[in-house]
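K.L.:
Coordinates for the following, if possible.
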Amino acid sequence: MQTSFGFAVPDVARWAALLAPVLMGVPPLLVRRPVGQLVKSIISGRTQDAVSLAAYDRLVATFGGPGRLAVAEPAAVARVIADVTFADDKAAYVVGAMKALKAGPLGFDLDPLGGWPLDEALAFLETLPGVGRKVAASTLNASTLAMPVMIVDGHVLRVLQRLGTVGPRGDIRDASETVTGAMPDWTGVDFLHFHMATKRLGQTICRPEAPLCDACPLAGICPGALVANRTSH
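P.N.:
Sure, this is the predicted structure:
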């Protein structure tokens, strides 16, 4: 069976079972309301988790909530999150997204998105400044909404590319839609745990350069690892 992208439907359930040990000792994520998770996700791209989390906490301490962010000067927001990558751009996105929400049909209360069809909820969020599929999926899945959609960042995308889920040119949207579509019975928590496991794998083992295939729980079924093993002998 092929996906709409031309690749075999992934055996996500098997991968998730094999990756379960990767999450041992990893503390659970703090679950935020959707608007808080939206802001956190906007500032977290290409930034270490500890750095983006500290920056988010400073935003909350400084501005208190989305209403004040909507009327803040982007330069003031950038000063608060100065240690994240592309701080100026992200500050402009945060302010722009909060302004758009304030003027929109839901305001800052994004809870109703939980009752929308998934594709409509994603599309709504993706109209906001700085919001692509990764941020939209994170807002819906990693928040109190816990909607069943796969969050894909750069680490997760690399793992899924090496597993053959998407091709080398496949992007975050392709990977998210493929994994989400492959697991129609999964809950939001199932998707969040799989995201966390694949992200950690990408950070620690399935690295961009010199991946540690011998230490990978998926090495026996990963096309990338099998090719690496053949070429090394």
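
K.L.:
use CA for all of it now, contacts and neighbours both
P.N.:
OK.

K.L.:
Please report how far the residue nearest to the spatial centre of the chain lies from A175.
P.N.:
Nearest to the centroid of the C-alpha atoms of the chain, with distances taken as Cα atoms, centre = their mean, sits I151, at 3.7 Å. Distance, I151 to A175, using Cα to Cα, to the nearest Å: 9 Å.

K.L.:
again with A137
P.N.:
Plainly put, A137 is 12 Å away from A175 if you go by Cα to Cα.

K.L.:
Then V95?
P.N.:
Distance from V95 to A175, counting by Cα to Cα: 29 Å.

K.L.:
What is the neighbour count of the closest residue to L69 other than its chain neighbours?
P.N.:
Using Cα to Cα, 6 or more residues apart in numbering and skipping the chain neighbours, the partner closest in space to L69 is V95 (5.7 Å). Look at V95: counted by other Cα atoms under 10 Å, it has 24 neighbours.

K.L.:
can I assume V95 is in contact with A78?
P.N.:
No - using Cα atoms under 8 Å, V95 is not in contact with A78; the gap is 10.1 Å.

K.L.:
Excluding covalently adjacent residues, which one is nearest to S44?
P.N.:
Of all residues not flanking S44 in the chain, S52 sits nearest, at 5.1 Å (Cα to Cα, 6+ apart).

K.L.:
what's around the one you found, how many residues?
P.N.:
Using other Cα under 10 Å, S52 is surrounded by 22 other residues.

K.L.:
so it is in which element?
P.N.:
Element membership of S52, judged by DSSP states H and E, is helix 49-63.

K.L.:
Give the buried residues for that helix.
P.N.:
For helix 49-63, a neighbour-count test (16 or more other Cα atoms under 10 Å) marks 52-53, 55-56, 59 as buried.

K.L.:
One more, please, to line up against the first structure:
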Amino acid sequence: MVQGLIGSRMQSEQSSAVADGVLARLGSWDALARMPVDRIAHELKGVRFPNQSAKRVHNVLGAIVARKGKVDLTHLERCDTPTAIAWLESLPGVGRKIAAQVVNTSTLDRAALVLDTHHLRILARLGLIGPKDSTAKAYDGIMPLLPPSWDAATIDEHHQLMKALGRAICRPAKPLCPECPALSLCPTGQARTGPEETRT
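P.N.:
Next comes the predicted model:
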């Protein structure tokens, strides 16, 4: 969760490294929760927006402590996935992306699709979601389309592949549509390339 809260406009590997470093130095998330915002910002050196991230971390960890007495999410193990996501989204500043990330890539190991900006862009270009759909609306529309056999690891692999596709080929500007492996499925790419390139 902390990695998600501090990862705005950063590679996930970088924000994960910062979060891991904080935990290694402090020994627990409760220690971070007890710090004032300016101290948290100092601990988060290396993130793109340390002051903004510090406020988010302070608010979220504080809310968890207020509800549970400490930074502890183990009660989510007893919840079904929609209930766990709803509880996480009730925390200040936690949206569907972070909630799904916590549920999918933590020890909860649940089937929950993490949708970042790359993934949302690709889905919109494929015509599977609207271009202005929120992350929550996109999630609610796409999750039922995933094969029932996909477990948490498969869904996370799908997310990583979509993110890689968005970075390398289906870019925000000047996408490389002729090189895209999904061109035959993509009306946006077909409109950009024309019928001849789509057939190849």
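
K.L.:
returning to that earlier point: what residues does the equivalent of the residue nearest to the centre of structure 1 over in structure 2 make contact with?
P.N.:
Matched to structure 2 by TM-score structural alignment, I151 of structure 1 sits across from V114. Shown in contact with V114 of structure 2 (Cα atoms under 8 Å, 6 or more residues apart in numbering): 96-98, 100-101, 104, 156, 159.

K.L.:
Out of these, which sit inside helices?
P.N.:
96-98, 100-101, 104, 156, 159 (DSSP state H).

K.L.:
Which stretches in structure 1 count as strands?
P.N.:
With DSSP state E as the definition, structure 1 shows no strands.

K.L.:
Tell me where it has helices.
P.N.:
12-19, 34-44, 49-63, 66-70, 74-80, 87-103, 118-125, 133-141, 154-162, 172-182, 188-204, 223-231.

K.L.:
Would you convert the ones you listed into JSON lines that also reports distance to A215 of structure 1?
P.N.:
Shown next, in JSON lines, are the helices of structure 1 (distance: least, Cα to Cα, whole Å):
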{"stretch": "helix 12-19", "distance to A215 of structure 1": "12"}
{"stretch": "helix 34-44", "distance to A215 of structure 1": "28"}
{"stretch": "helix 49-63", "distance to A215 of structure 1": "23"}
{"stretch": "helix 66-70", "distance to A215 of structure 1": "43"}
{"stretch": "helix 74-80", "distance to A215 of structure 1": "39"}
{"stretch": "helix 87-103", "distance to A215 of structure 1": "35"}
{"stretch": "helix 118-125", "distance to A215 of structure 1": "36"}
{"stretch": "helix 133-141", "distance to A215 of structure 1": "28"}
{"stretch": "helix 154-162", "distance to A215 of structure 1": "14"}
{"stretch": "helix 172-182", "distance to A215 of structure 1": "24"}
{"stretch": "helix 188-204", "distance to A215 of structure 1": "10"}
{"stretch": "helix 223-231", "distance to A215 of structure 1": "11"}
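
K.L.:
Nearest to D111 of structure 1, out of the ones you listed?
P.N.:
Ranking the helices of structure 1 by distance to D111 of structure 1, with Cα to Cα as the measure, places helix 34-44 first at 6.9 Å.

K.L.:
between the closest one and helix 118-125, how big is the angle?
P.N.:
Computed by axes from the mean of the first three to the mean of the last three Cα atoms, to 10 degrees, the angle separating helix 34-44 of structure 1 from helix 118-125 equals 70 degrees.

K.L.:
Next, the angle from helix 34-44 of structure 1 to helix 49-63.
P.N.:
In terms of direction (the same axes, to 10 degrees), helix 34-44 of structure 1 departs from helix 49-63 by 120 degrees.

K.L.:
Pull the distance from helix 34-44 of structure 1 to the chain's centre.
P.N.:
Per Cα atoms, centre = their mean, to the nearest Å, the displacement of helix 34-44 of structure 1 from the mean C-alpha position of its chain is 11 Å.

K.L.:
Stretch 76-92 of structure 1 too?
P.N.:
Averaging C-alpha positions (Cα atoms, centre = their mean) puts stretch 76-92 of structure 1 19 Å from its chain's average.

K.L.:
just stretch 25-42 of structure 2 next, same as before
P.N.:
23 Å.

K.L.:
Endpoints of it, how far apart?
P.N.:
End-to-end distance (Cα to Cα), stretch 25-42 of structure 2: 12 Å.

K.L.:
In structure 1, which residue range corresponds to it?
P.N.:
Aligned by TM-score structural alignment, stretch 25-42 of structure 2 falls on residues 62-79 of structure 1.

K.L.:
The matching stretch: which residues count as buried?
P.N.:
By neighbour count with 16+ other Cα under 10 Å, stretch 62-79 of structure 1 contains the buried residues 66-67, 69-70, 72, 74, 77-78.

K.L.:
just stretch 135-144 of structure 2 next, same as before
P.N.:
Burial within stretch 135-144 of structure 2, assessed by neighbour count using 16+ other Cα under 10 Å, is assigned to 135, 138-139.

K.L.:
Stretch 150-158 of structure 1 too?
P.N.:
If you call a residue buried by 16+ other Cα under 10 Å, then stretch 150-158 of structure 1 has these buried ones: 150-158.
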